[in-house]
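K.L.:
Following is a predicted model, sequence given first.
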Amino acid sequence: MTMEIMIVLGLVVSAIILFATERLPVDIVALILMATMLLSGIITPAEAIGGFSNPATVTVGAMFVLSAGLYRTGAVNAVGGALARLGRKSSWLALGAMMLFIGTISAFINNTAAVAIFLPIVLGVARDTHTSASRLLMPLSFASMFGGVCTLIGTSTNILVSSIIERHGLPPIGMFELTGMGLVFFCAGTLYMLLAGVRLIPDRGGEDNGERRLRSGDYLTEIIIQPEARSVGAVLAESPLLHELELKSVEVFRDGRRLDNAQEQIVLRAGDHLKVICDLENFRKLQQRRGIALKQELDQGAAGGEPEATTLVEAVIAPNSTLDGRSLKEARFRSRYGVTALAIRHRGRVMREILETTVLRAGDVLLFGMAPREIERLRLDRTFVVISEVQAPVFRKRKTAIALAVVTAVVTAAALNVIPIMTGAIVGCIVMVLAGCLSPDEAYEAVEWKVIMLMAGVVTLGVAMEKSGAALFLSKFIVSAVGSAGPTAMVATLYLFSALITAVLSNNATVALLIPIVFATADSLDVDPRPLIMAITYSASLDFMTPFGYQTNTLIYGPGRYRFSDYLRVGTPLNILFWILATIFIPRFWPF
């Protein structure tokens, strides 16, 4: 083993640890890897920045813009409206239709964007049908993943794989080359969810008391007792505050110090600062209660904000958000967004830190008090996905036909090999802007820059794996362990290995890491590498066992009130089913 191989393998192990522990954002980890390999001399400066000019990176960025064009014109939301009407008739009919709709749409636009568009709609369906939101959101996420593996452009992973194998001299993946195997997964996954998966999802509330239980769960907020409050002078345990409201937890702070006495020993005073945990209904009662002031609203008033009528808005922090890993204070949230976060719910469990200093993560739900005129601005900010049914966003409906025509033309041109997918996507973005489907600023905002940085970084890691000989080194272990069992056993092994790696790495990082190993393995076995590549491609985009293995799972984590174990319970049988199907059918679709 050479020194270069040792360095690259050490970087791979470090990357896995950093990705799994989330101590640093994934895009920063990727860029650190790139810089380390550049400084060590393993890659050249041209190779280091080659990931930014890689066709996959450019194409994925363009597809984000095309997806935004469909959203801004209301093209996708029209389907969502039909789903909402169907949901009022039957929750089971709505579930099947939802999975079909989201799966189909996710085949042609980025599946994370599709879930973000459908999330508020599905919550509305849950409320109208008195169904637990948890029973609908996990099928929503999973179906988007089923659809995403049916075409080249359904997920960024497919585009990245196509670019990598083309660099190795293989034909790129065709627009519909993945469709046959993808439909096998789509049909099997949908049947599993309808017949068994939904029954395995715990009921996290939603059908009994309408909106109160439907919402995202219990929030942490902070209040200040005012002199006119009826609870002033009362023992906390006997106070009107506790007797008239359903508060799950109350902590009292006085002069900056937490009072550790029992509730029967604390006499409330004007100016006491209380940290309170309650659901949305009781939060509203707190907000309207005489003598109770929300600390965040008081702070906003002290900063010069003018009080005005506000609406409560719930918004989940999107994957790749700039808020991920930062607190409200660190992000200078109030000055940046001009709105106040009144309460927080953190990835399915209540946090007990002070609201301003709580470290936010993708999937957290924030509760805002804002003027109706501000709601649309928050909806259009890709940092959040608004999940409250407050008001319908404004769409450019006169441009809907143009947006649909542009995306159809891009897909058709790529499918018929008229022009490369990258060229078609770039031209499509230009037409979207010139036609007024979205503004130039909206086009820039549509790009998930964290994804772009991650892809650029991991492409460089793949180059280093090959150049240093680390890929060949690892492939020898795989061939010695499984090679004698035949190429079909190798498909099964690589699919399973990729599934396990994807549970802790991002899907793009997984394929960038494993595909160089696949090429070396195929050379050792003297077989066509394409079936082995397809095993990695599908597996990396079909992780159901964790909320972090795929972005759509992270997006629904908070609103669905899920726990980590929920994904294991529902997703593990599905991963095993897909592993068996991949082992059987991939060698049939792509013979060795």
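P.N.:
Sure thing, it's come through.
K.L.:
from here on, contacts and neighbour counts on C-alpha atoms
P.N.:
Noted.
K.L.:
Following element in sequence after the helix or strand containing Thr221, please.
P.N.:
Using DSSP states H and E, the element containing Thr221 is strand 219-225. Moving toward the C-terminus from strand 219-225, the next helix or strand (DSSP H and E) is helix 240-244.
K.L.:
gap between that following helix and the chain center?
P.N.:
In terms of C-alpha atoms, centre = their mean, to the nearest Å, the centre of helix 240-244 is found 39 Å from the chain centre.
K.L.:
Show me what secondary structure element comes after that helix.
P.N.:
Assignment by DSSP H and E places the next element after helix 240-244 at strand 249-254.
K.L.:
and the angle from that next one to strand 219-225?
P.N.:
Orientation check (axes from the mean of the first three to the mean of the last three C-alpha atoms, to 10 degrees): strand 249-254 against strand 219-225 gives 40 degrees.
K.L.:
hmm, back to that, which strands and helices lie in contact with the strand holding Thr221?
P.N.:
Counting by 3 or more C-alpha pairs under 8 Å, 6 or more residues apart in numbering; DSSP states H and E, the packing neighbours recorded for strand 219-225 are strand 273-278, strand 292-294, helix 295-302, strand 340-345.
K.L.:
Deepest-packed of the ones you listed, please.
P.N.:
Counting by mean count of other C-alpha atoms under 10 Å, strand 340-345 has the highest mean neighbour count of the helices and strands packed on strand 219-225, with a mean of 24.
K.L.:
starting at the chain centroid, how far to it?
P.N.:
Averaging C-alpha positions (C-alpha atoms, centre = their mean) puts strand 340-345 20 Å from its chain's average.
K.L.:
Against which helices or strands is it packed?
P.N.:
Short answer (3+ C-alpha pairs under 8 Å, 6+ apart): strand 340-345 packs on strand 219-225, helix 295-302, helix 333-337, strand 365-370.
K.L.:
So which elements touch the last one?
P.N.:
Okay, so that is strand 365-370. Strand 365-370 packs on strand 311-317, strand 340-345, going by 3+ C-alpha pairs under 8 Å, 6+ apart.
K.L.:
and the angle from that strand to strand 340-345?
P.N.:
Using the same axes, to 10 degrees: strand 365-370 against strand 340-345 is 160 degrees.
K.L.:
what does strand 365-370 contact?
P.N.:
Residues outside strand 365-370 that contact it (C-alpha atoms under 8 Å, 6 or more residues apart in numbering): 216, 309-317, 339-347, 558-559.
K.L.:
Name the residues of the helix ranked longest in the chain that are buried.
P.N.:
Across the chain, the longest stretch assigned as helix under DSSP state H is helix 564-589. Neighbour counts over helix 564-589 (16 or more other C-alpha atoms under 10 Å) mark 566-575, 578-579, 581-583, 585-587 as buried.
K.L.:
this is the other structure I want to compare:
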Amino acid sequence: MANTRGPRATRVSFLVPFVGIKQQLREGLPWKSIAVLALLMVASVILRCSGWCPACLTTGAPGRMLLVANLLMTFILLVPQGIPAELMLLFIGAVCSLAGILTSKELFQGCASDAVVTLALLFPIMKAMGDTGVPERFIGCMLGSAKGPYSLIIRMFFSVAILSGVFNNTPIVVMMIPLLQSLCLRQGVPSPAVLMPLSFAAQAGGSLTKMGSSINFVADEVFRANGYGIGFFTLTLGCIFICLLGGAYCAMMGPKVLMPVSDAVESSASRGGTNLFKVAFCPSEDGPLVGQSLEDLGLHRIPGVEEITLHRWHDVELVEAGVVDSNATAQSLQLEDSLYARCSAEGVAQLRRVRGLELCNDDELNLLGSKRRQRCLCEAAVKETLHGQRVSLRRFKRELRCAVVAVRSGAESVESEWREGFEGYEIQYGDVLLIEAFQEMFGSEPWLEHFSVTRRVPDSEPPRRGTKADDLRAIFIVVGLLIMIIIASGGKRAPSLPLMAVIFLCGIIAVKGLSLPEAYQEVNGPVLLTIVGALALGRAMELSGLANCLATALVALTRPLGAGAVKLGIYLATVGLGQFLNSAANVAIMGKIAIPIAHSMEIAVGEMALVVTYAASACYTAPYGYQTNTLVLRAGGYVWGDFVKFGGILQLLHMLLVVSMAGWWAKFSP
């Protein structure tokens, strides 16, 4: 064995490659940012020792202002390197507290603000609303008859904008991405032409009401102390104009600019596949599929779907959807028809998401009861212990906690049959069952006894709709949300939004719209802590005099060109800072800068509040400046240049609209 104790010996690990401390420091730290911060600190020390005191400093001391300025630059430089924004903001607040700029009470004052409390309650409420399927049904109705990219984009833009006015826009985009990808595949439209406009629609609609975005709550917290509170519908008028502008631009330019991003949509007719199941579907009574032809439905374009055939019982006719030149494909789908699909397990999961389509044996699956969020599809190869036995729905539910969706025969010479139910089906050794099962059963003793191999199908949770309990729960949540909005927007004498949200959330838990652990899980801690830290940083900038000095510098640059140029400078500074900062932190910082500018230039605080809020809610030129942009980045296959090319013009149009119309909107805002 070689000697490893000599001076040239190297340390080796067979599990994880050993990385030396020097290499960790060299590769793990953002040295360029650290070098910039070191230079800034040296410059600050020199200025402080020279007795420098800027004329703009009316409150605070030069040393405190320089400290807050360095901390702000630390945040801007290090957060893009991967340091959590909420952790950095709280650290900055703690340092300011130790330096005597903030008191401990001011550091954590944001925890008791209406903005933080309301958002903490709205996160689980919006989750419960999304689980009802009502938002998806609303968007499905809006998109159902869209033909071609132009119609699809315009319908999608306004439906998403409306939903973003009452929902947090991030879960709206998460819900819409797979729905739009499926719809684009079915219609033969490249999804990149639609996904970036989806993100822009969610951003634009976030200002429709106060509860549409966390930005609005922070803006209210910042500007209310200076005489301009943001009510429930304060931002609505401006948002309508912004949505009209954004919808028109995306519909006209999206297909032209974004269509070349992806390759042509590939139909299932050109794809080969193995390990396919034969699954029977039927149209639902209240769905949008009845009356459409198979070719128009485009179900055969969904990945994993190899063939869709229509089975019409009264004349026993099978129609192949993939045959474009067949006259039969023009026949419309009737309520009594069935759709037979040859598809993979992933294809089955995708087809179940299509609104208006349900499994023919859905009644068998419903025997599994509630708790659908704990179930998923999986493939299970049967052992000899099940050979010759017949499927008993009650036994499968009781012992294996699953129900059969489809069967693929293990013998190559045996062709599996089309079945619309599996009660009494005789299982053969080697069969592969596609089952809906509770996830806790994976690896359990009953499964190990009867199944040799199991595979979980990703993203295959069953849709939470269809039963009477689901309908009643959906009605309760929708009506309750509307009542909460109406009461909370009733004026100063009406109960506050946090109070109404508490009562409504308790009602949701009572009707099992959410369980209490699920409600806790949905509270987005990073967002709430970011707001707390951002409010503390804004307060530190105000007390140290940094906000006033930055405002003075901005006024000096733009004052010769008039009040319009000042508002333009505020807009550009907000959008520019938004490329690096979280939107909530951006509003808190720019709000503190904009308020003294408004006073010195005799501009209404309401105008500045609208400019800052709308600018912070519109990040069209960078994929990482807004969370919805990051969500569609990978799904659409975009690069940074796509956002600059497509979103840059929209950002310019948005800027001209907001700056020119903010004064008028402020006068008519309730």
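P.N.:
Great, that's in hand. Here the structure is a predicted model, which means the values were calculated and not measured.
K.L.:
coming back round to it: buried subset of the contacts of strand 365-370 of structure 1 as a ChimeraX selection?
P.N.:
This is the ChimeraX syntax for the buried subset of the contacts of strand 365-370 of structure 1, where burial follows 16+ other C-alpha under 10 Å:
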select :216,312,313,314,315,316,317,339,340,341,342,343,344,345,346,347,558,559
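K.L.:
coming back round to it: in structure 2, what range does the longest helix of structure 1 match?
P.N.:
The aligned range for helix 564-589 of structure 1 in structure 2 is 640-665, by TM-score structural alignment.
K.L.:
if we can go back for a sec, got JSON lines for the helices and strands packed on strand 340-345 of structure 1, with distance to Lys399 of structure 1 too?
P.N.:
Putting these into JSON lines (distance: least, C-alpha to C-alpha, whole Å) gives the following:
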{"stretch": "strand 219-225", "distance to Lys399 of structure 1": "40"}
{"stretch": "helix 295-302", "distance to Lys399 of structure 1": "39"}
{"stretch": "helix 333-337", "distance to Lys399 of structure 1": "29"}
{"stretch": "strand 365-370", "distance to Lys399 of structure 1": "29"}
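K.L.:
Nearest approach to Leu123 of structure 1 belongs to which of the ones you listed?
P.N.:
strand 365-370 (13.9 Å; C-alpha to C-alpha).
K.L.:
distance between that closest one and the chain's centre?
P.N.:
19 Å.
K.L.:
any idea which helix or strand comes after it?
P.N.:
Downstream of strand 365-370 of structure 1 (by DSSP H and E), the next one is helix 372-380.
K.L.:
tell me which residues of that next one are tucked away?
P.N.:
Under 16+ other C-alpha under 10 Å, the buried positions of helix 372-380 of structure 1 are Ile375, Leu378, Arg379, Leu380.
K.L.:
and which of these is nearest to Val65 of structure 1?
P.N.:
Looking across the buried residues of helix 372-380 of structure 1 and measuring by C-alpha to C-alpha, the closest to Val65 of structure 1 is Leu380, at 13.4 Å.
K.L.:
Kindly tell me how buried Leu11 of structure 1 is, as a neighbour count.
P.N.:
Neighbour count of Leu11 of structure 1, defined by other C-alpha atoms under 10 Å: 18.
K.L.:
what residue of structure 2 matches up with it?
P.N.:
So, by TM-score structural alignment, Leu11 of structure 1 is matched to Leu71.
K.L.:
Identify the residue nearest its match in space, chain neighbours excluded?
P.N.:
Using C-alpha to C-alpha, 6 or more residues apart in numbering and skipping residues adjacent in sequence, the residue nearest Leu71 of structure 2 is Ile92, 6.3 Å away.
K.L.:
The one you found matches what in structure 1?
P.N.:
Per TM-score structural alignment, Ile92 of structure 2 is aligned with Leu33.
K.L.:
what's the distance between that match and Val518 of structure 1?
P.N.:
In this view, Leu33 of structure 1 and Val518 of structure 1 are 21 Å apart by C-alpha to C-alpha, to the nearest Å.
K.L.:
With Asn417 of structure 1 instead?
P.N.:
27 Å.
K.L.:
Also Thr44 of structure 1?
P.N.:
24 Å.
K.L.:
So between those two, which is more surrounded?
P.N.:
Of the pair Thr44 of structure 1 and Val518, Val518 is the one with more neighbours under other C-alpha under 10 Å, namely 26 against 14.
K.L.:
Please report how far the more buried one lies from Val431 of structure 1.
P.N.:
For Val518 of structure 1, the distance to Val431 of structure 1 - C-alpha to C-alpha - is 39 Å.
K.L.:
Could you do Gln287 of structure 1 as well?
P.N.:
Taking C-alpha to C-alpha, one finds Gln287 of structure 1 at 47 Å from Val431 of structure 1.
K.L.:
Thr2 of structure 1 too?
P.N.:
Thr2 of structure 1 is 51 Å from Val431 of structure 1, by C-alpha to C-alpha.
K.L.:
Which one of the two is surrounded by more residues?
P.N.:
Val431 (17 against 9).
K.L.:
Which positions in structure 1 sit opposite stretch 566-575 of structure 2 in the alignment?
P.N.:
So stretch 566-575 of structure 2 sits over residues 490-499 in structure 1, by TM-score structural alignment.
K.L.:
Ok, stretch 608-620 of structure 2 next?
P.N.:
The aligned range for stretch 608-620 of structure 2 is 532-544, by TM-score structural alignment.
K.L.:
Give the buried residues for the helix or strand encompassing the match of Ile92 of structure 2.
P.N.:
Secondary structure from DSSP H and E places Leu33 of structure 1 in helix 26-40. Going by neighbour count (16+ other C-alpha under 10 Å), the buried part of helix 26-40 of structure 1 is Val26, Asp27, Val29, Ala30, Leu31, Leu33, Met34, Ala35, Thr36, Met37, Leu38.
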